[in-house]
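sharing a model that was predicted from the sequence below.
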Amino acid sequence: MDNFQPSEASHDESGPGKALSPEPAGIVPATPALRASDADRERTVAILQAALADGRLSHGELEQRLERVYGATSKNELAEISADLQPAQWSGGSSAVSKDVGVMNDFVRKGRWKVGRKYKGTAVISSGVIDLRDADFTEPETTIHVNSWIGTVYVVVPENVDVQVTGTGILGGFKQDREGTNYAATHRINVTGMAVGGSVLVVHELPDDKQRKLLKREQKSIGN
């Protein structure tokens, strides 16, 4: 009688002892996109509404983008929706503002102004406002260096930028109303410097009382 020799096909290929085939070399598992929160969606909505107010979006475009915002599941999707609404960047024209100083006298920098790679604001026994929401940036990254000596300086930043705060406080400090974005933004703002017996507050909106004081100041200057 011939001895029976099992063929290779008769082996159980699904047994627990079978080694799994290695993944092909060079293939890296994709990193899952970060999920968007309701707060992320509302920040994007604020960007769209601001673009409608200054004429960059029509009402029809706003409605279309709002549908995409509330249907988005990842932060990358939200970034794409507002990517063309980032702060404008100038390559020419008037020179950039490099510094403002207030010594026992408040200073305010706001509205449409050109800011370069670096800007320095100093307040000594006074307060200051550095409003970047309508600023035109000449570089993809801007460093705002603030020194506050027995005073308070507000740095008002746009909604759609990455913000990093690294200032030093001595009997004072730097505070930020919210953390920077977790997705890639087209512009980055670094806020640094020193607060000695004072504060540097990085916010997205000025407090109501400070806004009222600025309005009274503007009305007074117009009356004069």
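On my side now, so go ahead. Just so you know, these numbers come straight off a predicted model, no measurement behind them.

could you use CA atoms for every contact and neighbour count after this?
Fine.

who touches the lengthiest strand in the chain?
For the chain, the strand with the greatest residue count under DSSP state E is strand 114-124. The contact list for strand 114-124, computed with Cα atoms under 8 Å, 6 or more residues apart in numbering, reads 90, 94-104, 106-107, 128, 130, 135-139, 141-153.

out of those residues, which are inside strands?
Here DSSP E is the test, and the contacts of strand 114-124 give 97-103, 107, 128, 130, 136-137, 141-149, 152-153 as lying in strands.

so among the residues you listed, which ones count as buried?
100-102, 107, 128, 130, 136-137, 141-149, 152-153 (16 or more other Cα atoms under 10 Å).

re the thing from before, buried residues in the longest strand of the chain?
Across strand 114-124, burial judged by 16+ other Cα under 10 Å covers 114-116, 118-124.

could the residues you listed go into TSV alongside distance to Arg212?
As requested, those are exported to TSV (distance: Cα to Cα, whole Å):
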residue	distance to Arg212
Lys114	25
Val115	25
Gly116	29
Lys118	29
Tyr119	26
Lys120	25
Gly121	22
Thr122	22
Ala123	20
Val124	22
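
what sits against Met194?
If a contact means Cα under 8 Å, 6+ apart, then Met194 has 146-148, 167-170, 173 as its contacts.

repeat the analysis, applying 10 Å as the threshold.
By Cα atoms under 10 Å, 6 or more residues apart in numbering, the contact set of Met194 is 122, 145-149, 166-170, 172-174, 200.

what about the helices in the protein?
Read by DSSP state H, the chain holds these helices, from start to end of the chain: 38-53, 59-71, 75-81, 208-223.

next, the one to line up against it:
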Amino acid sequence: MERLRDAVAEGRLDMDEFEERLEAAYKSRTYAELEPLTRDLPPVPGALPLGAVPATGPTPGGAPWPGRIGGSGTSSTAVAVMSGFQRKGRWTVPAHFNAVAFWGGGELDLREADFAERAVVITCVAIMGGIQITVPPGVEVDVRGIGIMGAFDQSGAQTAPQPGAPRVIVNGLAFWGGVEVRTKAPKGSKPLDGGGYRKEL
């Protein structure tokens, strides 16, 4: 997908070809289905052959930041009414995500997530409920929410934003409820130079 984006930026593909190939890439299930999509494009210097796995590479969701930004959001809304919701593991955070907790709770874990855009906005409404958002170190977080007999809290060790890392803007309203944004590395992981994490076995 990165090669297709580079190709359209360089004028090697027009928008119709780009969209057609991108859609085919999302539907692909094997490397054999992906190979024809970039066969006529020049190779990326230093890139591994398609399907090759680096000996000490990152796990899915732990790739360096440029490889984790772009694409379509997995879902754009989560609602908990006297119940709960959870988004964690490998998912794609859309440019705008809405989370609502009314007499309930929700968890958004972004540590292994991809991001549709470099800057994403998460709007939280917590009414007599709570929402917890977990981001990995290196991600810039901007908390702008309003608390009325409630609070928007940010916890965890704050680190300098990593080059190319996404920016997460959290806004909304907490009324007799709370929204907590915490910074925490993925469990059992080790930071990579280009951003992201590698699982330690």
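The structure has been received and is ready for your questions. Just so you know, these numbers come straight off a predicted model, no measurement behind them.

any idea what the TM-score is?
Overall, the chain-to-chain superposition scores 0.56 on the TM-score scale (TM-score structural alignment, normalised by the length of structure 2); 128 aligned residues with a Cα RMSD of 2.7 Å.

ok, back up a step: please identify which of the contacts of Met194 of structure 1 is nearest to Ile81 of structure 1.
Minimum distance to Ile81 of structure 1 across the contacts of Met194 of structure 1 is 29.4 Å, recorded for Thr166 (Cα to Cα).

part of a helix, is Arg3 of structure 2?
Yes - counting by DSSP: H, G, I helix; E, B strand; the rest coil, one finds Arg3 of structure 2 located in a helix.

end to end on stretch 134-144 of structure 2, go ahead and measure it.
Taking Cα to Cα, to the nearest Å, the first and last residues of stretch 134-144 of structure 2 lie 16 Å apart.

where in structure 2 does the longest strand of structure 1 fall?
Correspondence between strand 114-124 of structure 1 and structure 2 is established over residues 92-102, with TM-score structural alignment as the criterion.

pull the distance from the longest helix seen in structure 2 to the chain's centre.
Scanning structure 2 for the longest helix, with DSSP H as the assignment, gives helix 15-27. When distances are taken as Cα atoms, centre = their mean, to the nearest Å, helix 15-27 of structure 2 is centred 21 Å away from the chain's centroid.

with stretch 177-191 of structure 1 instead?
A distance of 3 Å separates the C-alpha centroid of stretch 177-191 of structure 1 from that of its chain, computed with Cα atoms, centre = their mean.

go on, stretch 155-173 of structure 1?
Distance of stretch 155-173 of structure 1 from the chain centroid (Cα atoms, centre = their mean) equals 11 Å.

structure 2: matching residues for that stretch?
Mapped onto structure 2 with TM-score structural alignment as the criterion, stretch 155-173 of structure 1 occupies residues 133-151.

what residues does Glu17 of structure 2 make contact with?
By Cα under 10 Å, 6+ apart, the contact set of Glu17 of structure 2 is 4, 8, 23, 37.

what lines up with the third one in structure 1?
For Glu23 of structure 2, there is no aligned position in structure 1, judged by TM-score structural alignment.

next: Val81 of structure 2.
Under the alignment defined by TM-score structural alignment, Val81 of structure 2 corresponds to Val103 in structure 1.

can you tell me the closest non-neighbouring residue to its match?
Distance criterion Cα to Cα, 6 or more residues apart in numbering; nearest residue to Val103 of structure 1, sequence neighbours excluded, is Val124 at 4.7 Å.

for Lys184 of structure 2, same thing?
Nearest non-adjacent residue to Lys184 of structure 2 (Cα to Cα, 6+ apart): Pro136, at 5.2 Å.

isn't the one you found right up against Arg182?
Yes - the pair Pro136 of structure 2 and Arg182 passes the contact test of Cα atoms under 10 Å, sitting 8.5 Å apart.

those two: which has the busier surroundings?
In terms of neighbours (other Cα atoms under 10 Å), Pro136 is the more surrounded of Pro136 of structure 2 and Arg182; the figures are 22 against 19.
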